[in-house]
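# What follows is a predicted protein model with its sequence.
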Amino acid sequence: MDKETTERDLSAFISRLQTEVHPELVLLFGSRARGDSHPNSDYDLIIVSEKFQGMRWRDRVSYLIKLWDRNDSVDLIPYTRAEFDSKKNDFLAVRTAVNEAVQLLPVRPH
């Protein structure tokens, strides 16, 4: 699947995120971001929002899963800005995800 199709498929979820979570950053990473996914590939998303402040990890993920209104598998990684800034420098997996990511929010001009 190509990146354009993936981004279009995510538009309803992004709209719900904007209404409920007010994210400052949403990154798509993994095979869907690279453009080498297949129809059964999951979606890998990092979501940065201050709404997560004070929430336990599992509560953050549960909250986001309720907003995910698709049959596709998804890995949702919710961070506050401080957590994200720390992890993107200290953890290889997060740094790799950031380096290959497609930024969905805020929208970058093409």
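Sure thing, it's come through.

# C-alpha only now, for contacts and for neighbours.
Will do.

# so who does Ile77 touch?
44-47, 61 (Cα atoms under 8 Å, 6 or more residues apart in numbering).

# My error: substitute Val102 in the last question.
By Cα under 8 Å, 6+ apart, the contact set of Val102 is 27-29, 33.

# Below is an additional structure, to be compared with the one above:
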Amino acid sequence: MMIKVQNQINEQAVIDNIKQLAAKVLPKGSTVYLYGSRARGDSHEDSDWDLLVLLDKEKLEYGDFDKYSYPFVLMGWDYGQDIRPHAYTKNEWFNGPHAMFYYNVEEDKEVLYES
């Protein structure tokens, strides 16, 4: 029982830090969603953290991964967690073309951060 409680505390700490980091590194108009097993509630201790990072800009540019996604990867390393951010513009995400990945994420996603 103690292990489960500790795991819940660690999960909440990761979520809180994702929100804080998003506020620090993402431009205005951005949204971060959690999807996959962590969002569905069927994750296990070694599950990764799937993040959808939507940027309010016309197109992704060279260096956007380093500026907006990679900080989440680094944060995950600090917690011993595998955080996998996937960045898109809002236009790309919502206006297609839509692959199966889109529908899977849309089914699970929950907002972690919105600016």
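Looks like it came in fine. All values reported here derive from a predicted model rather than from experimental measurement.

# returning to what we had before: show me the contacts of Ile77 of the first structure that map onto helices.
Val61 (DSSP state H).

# Can you flag the buried ones in the contacts of Ile77 of the first structure?
44-47, 61 (16 or more other Cα atoms under 10 Å).

# buried set for the top helix by length along the second structure?
Criterion DSSP H: the longest helix present in the second structure is helix 2-25. Within helix 2-25 of the second structure, the residues that count as buried by 16+ other Cα under 10 Å are 11, 14-15, 18, 21-23.

# got the residues you listed as TSV, with distance to Phe101 of the second structure columns?
Shown next, in TSV, are the buried residues of helix 2-25 of the second structure (distance: Cα to Cα, whole Å):
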residue	distance to Phe101 of the second structure
Glu11	24
Val14	24
Ile15	23
Ile18	22
Leu21	25
Ala22	23
Ala23	26
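
# gap between the longest helix of the second structure and the chain center?
Centroid displacement of helix 2-25 of the second structure relative to its chain, using Cα atoms, centre = their mean, to the nearest Å, is 12 Å.

# Same check on stretch 46-57 of the first structure?
12 Å.

# What of stretch 39-47 of the second structure?
14 Å.

# Quick check: buried residues in that stretch?
Result for stretch 39-47 of the second structure [16+ other Cα under 10 Å]: buried residues Ala39.

# before we move on, the earlier item: so which bit of the first structure is the helix or strand just after the longest helix of the second structure matched to?
Using DSSP states H and E, the helix or strand that follows helix 2-25 of the second structure in sequence is strand 31-35. Residues 25-29 of the first structure are matched to strand 31-35 of the second structure when aligned by TM-score structural alignment.

# ok, residues contacting that stretch?
43-49, 97-98, 100-106.

# ok, so of the contacts of Val102 of the first structure, who is nearest Trp57 of the first structure?
Leu27 (18.1 Å; Cα to Cα).

# mind listing what the closest residue in space to the closest one that isn't next to it in sequence touches?
Excluding the flanking residues, the one nearest Leu27 of the first structure by Cα to Cα, 6 or more residues apart in numbering is Gln103, at 4.6 Å. Applying Cα under 8 Å, 6+ apart, we find Gln103 of the first structure in contact with 25-28.

# With distance to Leu67 of the first structure and neighbour count as added columns, please give the residues you listed in CSV.
Below are the contacts of Gln103 of the first structure laid out as CSV (distance: Cα to Cα, whole Å; neighbours: other Cα atoms under 10 Å):
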residue, distance to Leu67 of the first structure, neighbour count
Leu25, 16, 18
Val26, 14, 22
Leu27, 16, 20
Leu28, 16, 26
